[in-house]
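S.K.: Predicted coordinates and the sequence they were generated for:
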Amino acid sequence: MTTAFVLIDMQMGMAERIASGRPRANPDAEEKVAALLALFRDRGLPVLHVHHDDADPDSPFRKGEPGGEPMPCAMPLAGEAVFWKSGSSAFAGTGLDAALRRIGADRIVVAGAVAAFCVTSTVRAANDLGFKVILPGDALLAFDIPAHDGGRIDPETVLRVTLSLLGADFAELVTADGVEARL
């Protein structure tokens, strides 16, 4: 069983959100992501990066723009695949599925941003495609969101609900420290 690390949207646009003071859960997520990258690299296991390239010219998440660049904690190394997506799921139109199958990965660890959006879409798609998913909840960025009926939902609640939904049917929930025992 080959396990690959799929890191989603850890781009400078996220760092800008954080620096602006936007409420978020997991203030140590960047450290957890860096530790997971080091673990997979030390073990010689595949690392695949997925970045967002938004069609909106006002979005900070644009290929070739400063907000589209990787965060320092998530810099791809030579030889690590980098995929660019324009939608929510890392699998939609990127070739990620084929790349994972080429390297014989049948299990993936997913981390990155944003928990309730692109991470959720990716985890659900991975499950639909037959991959076993390990999800270290403390290696996810999660922000507050507007509530459908007014006000805002705090980032801790957003993350708790997101992990509860994904853990119910789509992924094995762990901490970043718990990933090593599953490799």
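M.R.: Received the coordinates, thanks. In this text, all values refer to a predicted model and were calculated from it rather than measured experimentally. Numbering: from 1, shown residues only.
S.K.: CA atoms for contacts and neighbours, from now on please.
M.R.: Noted.
S.K.: Residue 123 against residue 132, yeah?
M.R.: No - contact between residue 123 and residue 132 fails when scored by C-alpha atoms under 8 Å: they sit 9.3 Å apart.
S.K.: More neighbours: those two, which one.
M.R.: A count of neighbours by other C-alpha atoms under 10 Å puts residue 123 above the other of residue 123 and residue 132, at 27 against 19.
S.K.: hey, what's in contact with both of residue 123 and residue 132?
M.R.: Both residue 123 and residue 132 are contacted by residue 171, under the criterion C-alpha atoms under 8 Å, 6 or more residues apart in numbering.
S.K.: Report the buried residues of stretch 138-150.
M.R.: Neighbour-count burial for stretch 138-150 flags 138, 139, 140, 141, 142, 143, 144, 145 (criterion: 16 or more other C-alpha atoms under 10 Å).
S.K.: For residue 60, see how far away the residue lying closest to residue 155 once chain neighbours are set aside is.
M.R.: Nearest residue to residue 155 in three dimensions, chain neighbours excluded: residue 144, at 4.1 Å (C-alpha to C-alpha, 6 or more residues apart in numbering). Residue 144 sits 18 Å away from residue 60, taking C-alpha to C-alpha, to the nearest Å as the criterion.
S.K.: Presented hereafter is structure B, for comparison with structure A:
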Amino acid sequence: MQPTIPTLIIIDMQKGMASAAAGQRNNPDAEQNIAALLQAWRKAGAPVVHVRHMSRTPGSVFWPGQPGAEFQEQLAPLPNSHVLEKNVPDAFINTGLERWLRVRDITRLVIVGVSTNNSVEATARTAGNLGFDTEVVADATFAFAKVDYAGTPRSADEVHAMALANLQGEYATIVDTRQVLAALATVA
């Protein structure tokens, strides 16, 4: 039996995430890595899900109709792409994502996007809990600097690393773009 290509899930790669106002971030090459993965998935004719966060808070950069809510051009879905909108961090909550995957007998997921410690982590945790074979691509995700609960400022790299550590082995396997592209080349 030939291995199947996992579904690529691109989370919240919207214009608002690329603005300086979003905060100090890590992985400046994340968009380039996501674009390379997206191109490879499209070339292979494999399924891609584009997730967009739509805020429930009027005035938010992610409020419907705001420029920040739009997809970044280089990562925009094609007209026939599956797009879902969410208004909480987890892409499985109130979106129909699980049903969409199950009806297609999809069991393997590759998750990329932003932010590592928020929507990526929440979605990967649920995916793992639902039994999906899940990979999170470390260099195709990024996080923002944040002050922790004890009041200690944490760099974007620290926030990113902790989120990946939270996922590794329990909910997902952490990989990099090179590994994913190499694996895709063996099944595509």
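M.R.: Received the coordinates, thanks. The structure presented is a predicted model; accordingly, all values stated were derived computationally and were not measured.
S.K.: Would you give the TM-score for this superposition?
M.R.: Both chains were compared after superposition, and using TM-score structural alignment, normalised by the length of the first structure their TM-score is 0.94; 181 aligned residues with a C-alpha RMSD of 1.3 Å.
S.K.: quick one on the thing from earlier: so who does the residue nearest to residue 155 of the first structure touch?
M.R.: 22, 23, 24, 152, 153, 154, 155, 156, 158.
S.K.: Kindly reformat the buried residues of stretch 138-150 of the first structure as CSV containing distance to residue 45 of the first structure and secondary structure.
M.R.: Converted to CSV, those look like this (distance: C-alpha to C-alpha, whole Å; DSSP: H, G, I helix; E, B strand; the rest coil):
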residue, distance to residue 45 of the first structure, secondary structure
138, 21, helix
139, 18, helix
140, 20, strand
141, 23, coil
142, 26, strand
143, 30, strand
144, 33, coil
145, 35, strand
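S.K.: Now do residue 168 of the second structure against residue 87 of the second structure, distance only.
M.R.: Counting by C-alpha to C-alpha - residue 168 of the second structure and residue 87 of the second structure are separated by 26 Å.
S.K.: same check, this time on residue 9 of the second structure
M.R.: Residue 9 of the second structure is 16 Å from residue 87 of the second structure, by C-alpha to C-alpha.
S.K.: With residue 129 of the second structure instead?
M.R.: Remark: distance between residue 129 of the second structure and residue 87 of the second structure (C-alpha to C-alpha) = 20 Å.
S.K.: The two - which one has more neighbours?
M.R.: residue 87 (17 against 13).
S.K.: for residue 87 of the first structure, helix, strand, or coil?
M.R.: Three-state assignment for residue 87 of the first structure (DSSP: H, G, I helix; E, B strand; the rest coil): coil.
S.K.: What of the one 5 residues further on?
M.R.: At residue 92 of the first structure the chain is in coil, as set by three-state DSSP.
S.K.: residues contacting it?
M.R.: Residue 92 of the first structure neighbours (C-alpha under 8 Å, 6+ apart): residue 85.
S.K.: Please name the nearest non-neighbouring residue to residue 131 of the second structure.
M.R.: Using C-alpha to C-alpha, 6+ apart and skipping residues adjacent in sequence, the residue nearest residue 131 of the second structure is residue 107, 7.8 Å away.
S.K.: Do you have the helices of the first structure handy? List them.
M.R.: Here the first structure has its helices, by DSSP state H, at 12-19, 29-43, 96-102, 120-128, 155-169.
S.K.: so which of those is the most packed in?
M.R.: helix 120-128 (a mean of 19; mean count of other C-alpha atoms under 10 Å).
S.K.: and whichever residue in the second structure pairs up with residue 23 of the first structure, how far is that from residue 124 of the second structure?
M.R.: By TM-score structural alignment, residue 23 of the first structure lines up with residue 24 in the second structure. Here the criterion is C-alpha to C-alpha. By it, residue 24 of the second structure lies 23 Å from residue 124 of the second structure.
S.K.: before we move on, what about residue 12 of the second structure?
M.R.: 14 Å.
S.K.: how much space between residue 186 of the second structure and residue 24 of the second structure?
M.R.: As judged by C-alpha to C-alpha, residue 186 of the second structure and residue 24 of the second structure stand 37 Å apart.
S.K.: correction: residue 68 of the second structure
M.R.: From residue 68 of the second structure over to residue 24 of the second structure the distance is 17 Å, taken as C-alpha to C-alpha.
S.K.: got it, and residue 142 of the second structure?
M.R.: 10 Å.
S.K.: Now do the shared contacts for those two.
M.R.: residue 156.
S.K.: Distance check, residue 62 of the first structure against residue 81 of the first structure.
M.R.: 18 Å.
S.K.: So for those two, which residue has more residues nearby?
M.R.: More neighbours surround residue 62 than the other of residue 62 of the first structure and residue 81, with 22 against 15 (other C-alpha under 10 Å).
S.K.: Isn't the more buried one up against residue 54?
M.R.: Yes - using C-alpha under 8 Å, residue 62 of the first structure is in contact with residue 54, at 5.5 Å.
S.K.: how many neighbours does the residue lying closest to residue 173 of the second structure once chain neighbours are set aside have?
M.R.: Excluding its sequence neighbours, the residue lying closest to residue 173 of the second structure (C-alpha to C-alpha, 6+ apart) is residue 135, at 4.7 Å. A count of nearby residues for residue 135 of the second structure, using other C-alpha under 10 Å, gives 25.
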